[in-house]
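> what follows is a predicted structure for the sequence shown.
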Amino acid sequence: MSGGEEREGHGMIDPVPDPHTEPVPGPGADPVPGPEAEPEDAFRPGLDDLEAQLLGEPRSMRRRQVSAGAGISLLSARRFWHALGFPNVQDEDMVFTDADLAALRAVVTLVRDGTFDQDTALAMTRAMGRTADRLAIWQAQLMAEVLEHEPPEPVERRPGEPSRGVPGSAAARAAGEKLTELADTLEPLLVYAWRRHLSAAIARMVADAEPSADHEGVFRVVGFADLVSFTALVRRLSEHQLVQVVQRFEALASEVIAAHGGRVIKTVGDEVLYVTIGTPPAAAIALDLVDAIKEDDILPKVRVGMASGQVVSRLGDVFGTTVNRASRLTAVARPNTVVVDDAVATALSSVSGFEMAQLPPRTLRGLGRITPWRLQRAGASGRRGRSDSGSATTT
């Protein structure tokens, strides 16, 4: 929502109408006629019907109508639109629907009744916008891949050979039609998943806030799992094959991590970052992940680094020295092995099912000199605890 005369006002609680505002059509009103009613970014023929089905109605309002209908300045309305993740629009663009107006009014009401201040309202909107954007792209690509016809046995790509990384036109349109058809079925599942995760997030937050004799602040065990030689793999495989590898890795890692009560913080192609509250679950995740990938015919070898300690938890992500230490330890690990810091090794020393072998001290960039340990399952003898033999290897 940009361009034209705007007034700063008082943000989202600014009730000043714009002097050039057009009247706001009521629900169900006909779109404003005229050649300018078609926005510059209108869908191509055949897709506008899908948009109308998803949005519930055709686009019928310009930006000034929406801002006036919500009783706020154009600048404030633009901030809301940007927080959702959408670009600027011009005065003449017929972009908005009654649903956009209702959403803006809902956010304005939260600010005006004192539930949120403006910054918090925009931050909440931004969180939903980013999450919805990633979810929509993820689902659209998945559906297109399901519908895309692929050769039964794709050949490896030679260096320099081009590769198509997007679905064909027919598959893309078919995916759009199918997702539009399923939208009403998927929408309740989205709300269900959000409420489930919100409940779990509140429980973790309350637990972290409770005083602890053992730890201060937010304590987590952090694990990094990294596919070995992924860069070489990227050069060698077709994009379709790389998609298969990444999806297989993410699906397998997510399943193993969730099974032991961990949380996937993020995935970046060949790497997954996860956290747990307890040390034994984190160790079980690492070892199960290595074992599962060993048995997989598609995935290359994996290596895992783990560290425990205080983390900074912010907006679903984690930061801090503990996270950096786990990342650095991943580089120390050899293929199909797990390397942990001294805190993890100490915590597991009295837990059955695990054993640790001390490795030579290493100097890690930005962290100084530390003693890494190789984690493995207890042998047939059932021996547990730490072996302080500096001659241990990670083969």
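Cool, got the structure.
> CA atoms for contacts and neighbours, from now on please.
Will do.
> what about A286, neighbour count?
A286 has 29 neighbours, counted by other Cα atoms under 10 Å.
> hang on, it packs against V304?
Yes: between A286 and V304 there is a contact at 6.4 Å, judged by Cα atoms under 8 Å.
> pull up the overlap in contacts between those two.
Residues touching both A286 and V304 (Cα atoms under 8 Å, 6 or more residues apart in numbering): G223, A225, V338.
> show me what contacts the last one?
The reference is to V338. A286, L287, R303, V304, G305, M306, T330, R374, L375, Q376.
> what's the answer for the second one, then?
Residues counted as contacts of A225 (Cα under 8 Å, 6+ apart) are E271, V272, L273, A286, V302, R303, V304, G305, T330.
> kindly report the same for G262.
G262 neighbours (Cα under 8 Å, 6+ apart): Y274, V275, T276, I277, P281, A282.
> ok, L252 next?
By Cα under 8 Å, 6+ apart, the contact list for L252 reads L289, A292.
> need the three-state assignment for it.
Per DSSP: H, G, I helix; E, B strand; the rest coil, the secondary structure class of L252 is helix.
> ok, the shared contacts of A286 and V304 vs A253, which is closest?
Using Cα to Cα, A225 is the member of the shared contacts of A286 and V304 that lies nearest A253, at 8.6 Å.
> and the nearest residue to that closest one once chain neighbours are set aside, what helix or strand is that in?
Closest residue to A225 apart from its sequence neighbours, by Cα to Cα, 6 or more residues apart in numbering: V304 at 4.4 Å. Following DSSP states H and E, the helix or strand that holds V304 is strand 302-310.
> what's in contact with whatever helix or strand comes next after that strand?
Later in the chain than strand 302-310, the nearest helix or strand by DSSP H and E is strand 312-314. With contacts defined as Cα under 8 Å, 6+ apart, strand 312-314 is touched by V218, V318, F319, G320.
> just those now: which is nearest A253?
Nearest to A253 among the contacts of strand 312-314: V318, at 18.2 Å, using Cα to Cα.
> here's the one I want to compare it with:
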Amino acid sequence: MLHRQADGDFEADSVHRLRLIQFAHSRGVSNQQLEAATARQGDLLALYGELTPGAEAPADLARAAHDLGLDDVVVEELAEILGWDDLGSGTHADMTTLRTVAEAVELGMPRDALMQLMRVLADATDRLADAVLRTFHDYVHERFRAQGVVGRQLLEATQHVAGPALKLVEPALVSFHRRAYQRASREDLLRHLAEDTTAPSKTLGEERATVLFVDLASFTALTATMGDHAAADVLRRFGAAVRSSATRHGGRILKQIGDAFMLLFSEPADAIEFGLAVDRFADAESQFPALHIGAHHGTVLYREGDYVGGTVNLAARVASSGRAGQFLITEDLRDLAADRVDADFTLSPPRRLKGIHDPIRLVEVRRRSLERANRETDPVCGLLLDPDDVASWITWRERTFAFCCDMCRHAFVEDPGRFVTVHEN
């Protein structure tokens, strides 16, 4: 598996190939398994060498950092962020990173801010690289396998598509970054314009913003009943609606965990308009779960590409406290935006939310243009059903229940009390 030249010396890529072999060993793969896979599929190790260093001599990063004027603390932080296990065997790319950091420090960039940026870039590129390779493996390579392609032909077919396509990733990344930078620059302009009317914050990273959470009210039940593929299709439709609505209403998706999205809005009214838009989408979709939507406006702390603090926690609690199909906001948010949004706002009595010390009055937001469609809720999967979507009905204990399919009906017949209890809670 390590190639030699005619004079017996190892080829330039041998160090990298050896590292791949050692990595495979660390995951329990033996030399025999590697050799068998190579015999069946071809030179697998060669696939993972395109972006790795060639015959360049390893660089001493600790010495280079000292020559550049970087102290040991900075080097240790960089090593932790970038996974530099051996400072004595750095690459040309590692040296470029060191020089960039040294230049930023010399220009006056505070070290804590610089390290935050490095962590954000490291996390983002790790996720990007993993997404690129997993997507090609799961949706290109596995598709060829399903078609019966095997052995070397399988590897060749995959590389015929993936090889040229992967070369487009870096140019696309630059293009996407430039586009995103333009959008972020507009928001930064607004922050500068607001300086004449706002005092400087005493806390670094402190901002005021509206945080909104939205999720599918019955996604766990839907997945358990209908299976992963059906649930994934619902999530795909939901995700597309969230992203398009966020773009239209000036929102930024900060994170997605399963079926839950966290978004940030600079303008309070935009957050409410977004919530109404995704609520309208769910109401119009056939056989789609109801949503939980909750939002709050207040002070947030920006840290390493994320936002934390009491405002975020409260917005999450507001979203989780509502019934299926409810859009809830705080009084603070209503007072800032109600006169700019075409919607009905209903104030509720004070209530306690988990993890929130004082009772709080929430406000339900409803669209004025259309009342929510008269739908039935499937007690098993939680889908909202129009009359034409109902596949069957069952009466149990003097109550009538609608079902989207025979699968849900059969599950209910086997244990009705389980689903009625879940639905009522």
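In hand now; what should we look at? Predicted, not measured: the structure shown is a model, and the values here were computed from it.
> superposed, what's their TM-score?
Aligned and superposed, the two chains score 0.68 in TM-score terms (TM-score structural alignment, normalised by the length of structure 1); 329 aligned residues with a Cα RMSD of 4.1 Å.
> before we move on, the earlier item: now the shared contacts of A286 and V304 of structure 1 as CSV including distance to I202 of structure 1 and secondary structure?
Formatted as CSV, those follow (distance: Cα to Cα, whole Å; DSSP: H, G, I helix; E, B strand; the rest coil):
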residue, distance to I202 of structure 1, secondary structure
G223, 23, strand
A225, 27, strand
V338, 31, strand
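> please enumerate the helices of the stretch 151-300 of structure 1.
Using DSSP state H, counting those that start in this stretch, the helices assigned to the stretch 151-300 of structure 1 run over residues 169-209, 230-236, 239-259, 279-294.
> out of those helices, deepest packed?
Greatest average neighbour count among the helices of the stretch 151-300 of structure 1 goes to helix 279-294 (a mean of 21), per mean count of other Cα atoms under 10 Å.
> on average, how far is that helix from the matching bit in structure 2?
Here the mean offset of helix 279-294 of structure 1 against structure 2 after fitting is 1.4 Å, by mean Cα distance after the TM-score superposition for structure 1.
> excluding chain neighbours, give the residue nearest to M262 of structure 2 in space.
Spatial nearest neighbour of M262 of structure 2, excluding adjacent residues (Cα to Cα, 6+ apart): F213 at 4.7 Å.
> counterpart of the one you found over in structure 1?
Using TM-score structural alignment, the partner of F213 of structure 2 in structure 1 is F224.
> what is the neighbour count of the alignment partner in structure 2 of V264 of structure 1?
Structural alignment (TM-score structural alignment) places V264 of structure 1 against I253 in structure 2. Counted with other Cα under 10 Å, residues neighbouring I253 of structure 2 total 16.
> swap in G368 of structure 1?
Neighbour count for G368 of structure 1, taken as other Cα under 10 Å: 9.
> what's downstream of the one helix or strand Q22 of structure 2 maps to, the next helix or strand?
Assigned by DSSP H and E, Q22 of structure 2 falls within helix 14-26. Next helix or strand after helix 14-26 of structure 2 toward the C-terminus (DSSP H and E): helix 31-41.
> which other residues reach that following helix?
M1, I21, H25, L44, V150, G151, R152, Q153, L154, L155.
> buried residues, that helix. List them.
Residues L34, T38, Q41 are the ones in helix 31-41 of structure 2 that count as buried (16 or more other Cα atoms under 10 Å).
> now do that helix and helix 14-26, the angle between them.
Per axes from the mean of the first three to the mean of the last three Cα atoms, to 10 degrees, the angle that helix 31-41 of structure 2 makes with helix 14-26 is 110 degrees.
> how about the alignment partner in structure 1 of L336 of structure 2, nearest residue that isn't a chain neighbour?
Using TM-score structural alignment as the criterion, the counterpart of L336 of structure 2 in structure 1 is A347. Leaving aside its sequence neighbours, A347 of structure 1 sits nearest to T279 (Cα to Cα, 6+ apart; 6.8 Å).
> which residues touch the alignment partner in structure 2 of the residue nearest to A225 of structure 1?
Using TM-score structural alignment, the equivalent of V304 of structure 1 in structure 2 is I293. Taking Cα under 8 Å, 6+ apart, we find I293 of structure 2 in contact with 212-215, 275, 318-320, 322, 325-328.
> can you lay out those as JSON lines showing distance to A180 of structure 2?
Listed next are the contacts of I293 of structure 2 as JSON lines, based on distance: Cα to Cα, whole Å:
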{"residue": "L212", "distance to A180 of structure 2": "21"}
{"residue": "F213", "distance to A180 of structure 2": "22"}
{"residue": "V214", "distance to A180 of structure 2": "23"}
{"residue": "D215", "distance to A180 of structure 2": "25"}
{"residue": "G275", "distance to A180 of structure 2": "23"}
{"residue": "V318", "distance to A180 of structure 2": "30"}
{"residue": "A319", "distance to A180 of structure 2": "28"}
{"residue": "S320", "distance to A180 of structure 2": "31"}
{"residue": "G322", "distance to A180 of structure 2": "34"}
{"residue": "G325", "distance to A180 of structure 2": "32"}
{"residue": "Q326", "distance to A180 of structure 2": "32"}
{"residue": "F327", "distance to A180 of structure 2": "29"}
{"residue": "L328", "distance to A180 of structure 2": "30"}
